[in-house]
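K.L.:
Predicted structure and sequence below. I'll ask about it afterward.
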Amino acid sequence: MTQPTPWILGLTGGIGSGKSAVAQHFIDLGVHAVDADHAARWVVEPGRPALAQIAEHFGEAVLLADGQLDRAALRTRIFQNPEERRWLEALLHPLIRQEISEHLARADSPYAILVSPLLIESGQHQITQRILVVDTSEELQVQRTMLRDRTSAEQVQAILAAQAKREERLRHADDVLVNDRDLGWLHTEVERLHRFYLTLRGGQA
């Protein structure tokens, strides 16, 4: 008898919400996970067509000496120019989605997870059957991110402003995990959700 195709859980949350810790515990429980941020890096590795197109469009100045993409240089170019940002997104988003799909297709767990900070904004939620939002107060998000990245409150606020508003994420959520306690409690909650997800067919109760 063939195994049913794994359904896809979208996992998202704002910066500093703890989605990486949540994703890692799901992985520890044997769930196949794909990180959209990793996929975004894979598609611009040297030797991949996207990198050649980016270098052709923006010039060699966006490449490092070793041929890797100079992310900081590219970021500077597109932040000042919305048209250039749209050009880059039009090139990369379909490639990232294809990369994600290929990695999800390798899943051998009953369900697989797509971890993406921009799940809603990028439209990636369209390939998922269920959405889990890791939520926490903005105050906690700022505290945690400042601690983790040794960055200023202003920089964190700027990143928060660029991400989907909390209300928008929660509007798309099938499940919400409020991460405002310790790691032990968080693990217990992930295990509870995991047991529930194993009972689902196609991601819906």
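P.N.:
Nice, thanks for sending it over. Numbering: from 1, shown residues only.

K.L.:
When you work out contacts or count neighbours from here on, use the C-alpha atoms and nothing else.
P.N.:
Fine.

K.L.:
and the closest residue to I127 other than its chain neighbours, what is it in contact with?
P.N.:
The shortest distance from I127 to any non-neighbouring residue, by CA to CA, 6 or more residues apart in numbering, is to I8 (7.4 Å). Residues near I8 by CA atoms under 8 Å, 6 or more residues apart in numbering: Y111, A112, I113, L114, I127, T128, Q129, R130, G202, G203.

K.L.:
Surely I8 forms part of a strand?
P.N.:
Yes. Judged by DSSP: H, G, I helix; E, B strand; the rest coil, I8 forms part of a strand.

K.L.:
how about the strand or helix carrying A50: buried residues?
P.N.:
Take DSSP states H and E as the rule and A50 turns out to sit in helix 49-58. Neighbour counts over helix 49-58 (16 or more other CA atoms under 10 Å) mark A50, L51, A52, I54, A55, F58 as buried.

K.L.:
wait, V178 sits on T136?
P.N.:
Yes. Here V178 reaches T136: they are 5.6 Å apart, a contact under CA atoms under 8 Å.

K.L.:
higher neighbour count, those two?
P.N.:
The residue with more neighbours, out of V178 and T136, is T136; 21 against 15, by other CA atoms under 10 Å.

K.L.:
Can you list the buried residues in the longest helix belonging to the chain?
P.N.:
Taking DSSP state H as the criterion, the chain has its longest helix at helix 82-104. Neighbour counts using 16+ other CA under 10 Å place E84, R85, L88, L92, H93, L95, I96, R97, E99, I100, H103, L104 of helix 82-104 among the buried residues.

K.L.:
Report the two members of those residues separated by the largest distance.
P.N.:
Of all pairs drawn from these, the greatest distance, 29.9 Å, lies between E84 and L104 (CA to CA).

K.L.:
Closest one to G16 out of the contacts of I8, please.
P.N.:
Among these, L114 lies closest to G16 (CA to CA), at 17.7 Å.

K.L.:
Just say helix, strand or coil for D108.
P.N.:
Using three-state DSSP, the structure places D108 in coil.

K.L.:
my guess is A112 is in a strand, correct?
P.N.:
Yes. Assigned with three-state DSSP, A112 falls within a strand.

K.L.:
Put this next to the previous one:
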Amino acid sequence: MLRIGLTGGIGSGKSTVAALLAARGALVVDADRIAREVVGPGTPGLAAVVAAFGPGVLTAEGALDRPALASIVFADPEARARLDGIVHPLVRARAQELIGAAPADAVVVQDVPLLVETGQAGAHDLVLVVEADLETRVARLGLRGLSEQDARARIAAQATDAQRRAVADVVLDNSGAPEDLAAQVERFWDERVAPALGEQR
């Protein structure tokens, strides 16, 4: 099994890279998707979040009110740390379940936005970082409905490009055209993934 840690700041294009790697046959384990699952209605994770932050973080239907929770944690580092302390262990446990069920010869890509912040770089055979310049990321987040102020605040709350580069084996630049990114992913697969798989067989 070859384990690849995929990371990059919000708006950098991690999801696009994950999809390109999946098209090559990789199993993608998406930390953001798992993070939504572990606080779904009726889960122990959601109960723990409500216990920590109060019933105001629930919708009328009993689901997590993400904007309400975001308004609390993005403005308060202690609250964010409390939330991370609930969610991150649940995400890691579920990710390990999925990886444990993968075939021995699988290429497993863990899409982990906070790989640097949570100290998970060492758990992977390769760390792949996706970058894009700041203004490109802000513009992409605007297309997702975030205000410029919110976009810049979310970017600032994450690790810096320099911190991510410090743990990277390979850095992909996603500031340009989609075909440029696809070519970089193809080169990464041919030069780093395929040889590593050959060594394991």
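P.N.:
In hand now; what should we look at? Note that the structure is a prediction, hence the values are computed from the model and not measured.

K.L.:
hmm, back to that, turn the contacts of I8 of the first structure into TSV, including distance to A164 of the first structure and neighbour count.
P.N.:
Below are these laid out as TSV (distance: CA to CA, whole Å; neighbours: other CA atoms under 10 Å):
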residue	distance to A164 of the first structure	neighbour count
Y111	25	25
A112	23	26
I113	20	26
L114	17	26
I127	18	16
T128	18	18
Q129	20	15
R130	18	21
G202	26	18
G203	23	18
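
K.L.:
of those, closest to A162 of the first structure?
P.N.:
Nearest to A162 of the first structure among those, counting by CA to CA, is L114 at 20.4 Å.

K.L.:
So which residues of the second structure form strands?
P.N.:
Applying DSSP state E to the second structure gives strands spanning 2-8, 27-30, 107-111, 126-131, 170-173.

K.L.:
corresponding residue for A164 of the first structure in the second structure?
P.N.:
Superposed on the second structure with TM-score structural alignment, A164 of the first structure falls opposite A159.

K.L.:
Report the contact partners of the most centrally placed residue in the first structure.
P.N.:
Closest to where the C-alpha atoms of the first structure average out (CA atoms, centre = their mean) is S116, at 1.5 Å. Residues in contact with S116 of the first structure (CA under 8 Å, 6+ apart) are G10, L11, T12, G13, D35, A36, D37.

K.L.:
could you redo the last one with a cut-off of 7 Å?
P.N.:
Residues near S116 of the first structure by CA atoms under 7 Å, 6 or more residues apart in numbering: L11, T12, D35, A36, D37.

K.L.:
By neighbour count, sort out the buried ones in these.
P.N.:
Judged by 16+ other CA under 10 Å, buried ones among the contacts of S116 of the first structure: L11, T12, D35, A36.

K.L.:
Tell me the one among these nearest to R75 of the first structure.
P.N.:
Set against R75 of the first structure, the nearest of those by CA to CA is A36 (18.0 Å).

K.L.:
That closest one pairs with which position in the second structure?
P.N.:
In the second structure, the residue paired with A36 of the first structure according to TM-score structural alignment is A31.

K.L.:
Kindly report the same for I113 of the first structure.
P.N.:
The equivalent of I113 of the first structure in the second structure is V109 (alignment by TM-score structural alignment).

K.L.:
again with A153 of the first structure
P.N.:
In the second structure, the residue matched to A153 of the first structure (TM-score structural alignment) is E148.

K.L.:
quick one: its match from I155 of the second structure, how far?
P.N.:
For E148 of the second structure, the distance to I155 of the second structure (CA to CA, to the nearest Å) stands at 11 Å.

K.L.:
So for those two, which sits in the more crowded spot?
P.N.:
Neighbour count, other CA under 10 Å: between E148 of the second structure and I155, I155 has more, with 17 against 14.

K.L.:
wait, doesn't that one sit right on S12?
P.N.:
No. With contact defined as CA atoms under 7 Å, I155 of the second structure does not reach S12; the gap is 10.0 Å.

K.L.:
would you list the strands of the second structure in JSON lines and tack on distance to A19 of the second structure?
P.N.:
Conversion of the strands of the second structure to JSON lines gives the following (distance: least, CA to CA, whole Å):
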{"stretch": "strand 2-8", "distance to A19 of the second structure": "12"}
{"stretch": "strand 27-30", "distance to A19 of the second structure": "8"}
{"stretch": "strand 107-111", "distance to A19 of the second structure": "10"}
{"stretch": "strand 126-131", "distance to A19 of the second structure": "13"}
{"stretch": "strand 170-173", "distance to A19 of the second structure": "14"}
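
K.L.:
out of the ones you listed, nearest to T59 of the second structure?
P.N.:
Proximity to T59 of the second structure (CA to CA) singles out strand 27-30 among these, at 24.7 Å.

K.L.:
packing partners for that closest one?
P.N.:
Secondary-structure packing of strand 27-30 of the second structure (3 or more CA pairs under 7 Å, 6 or more residues apart in numbering; DSSP states H and E): strand 107-111.
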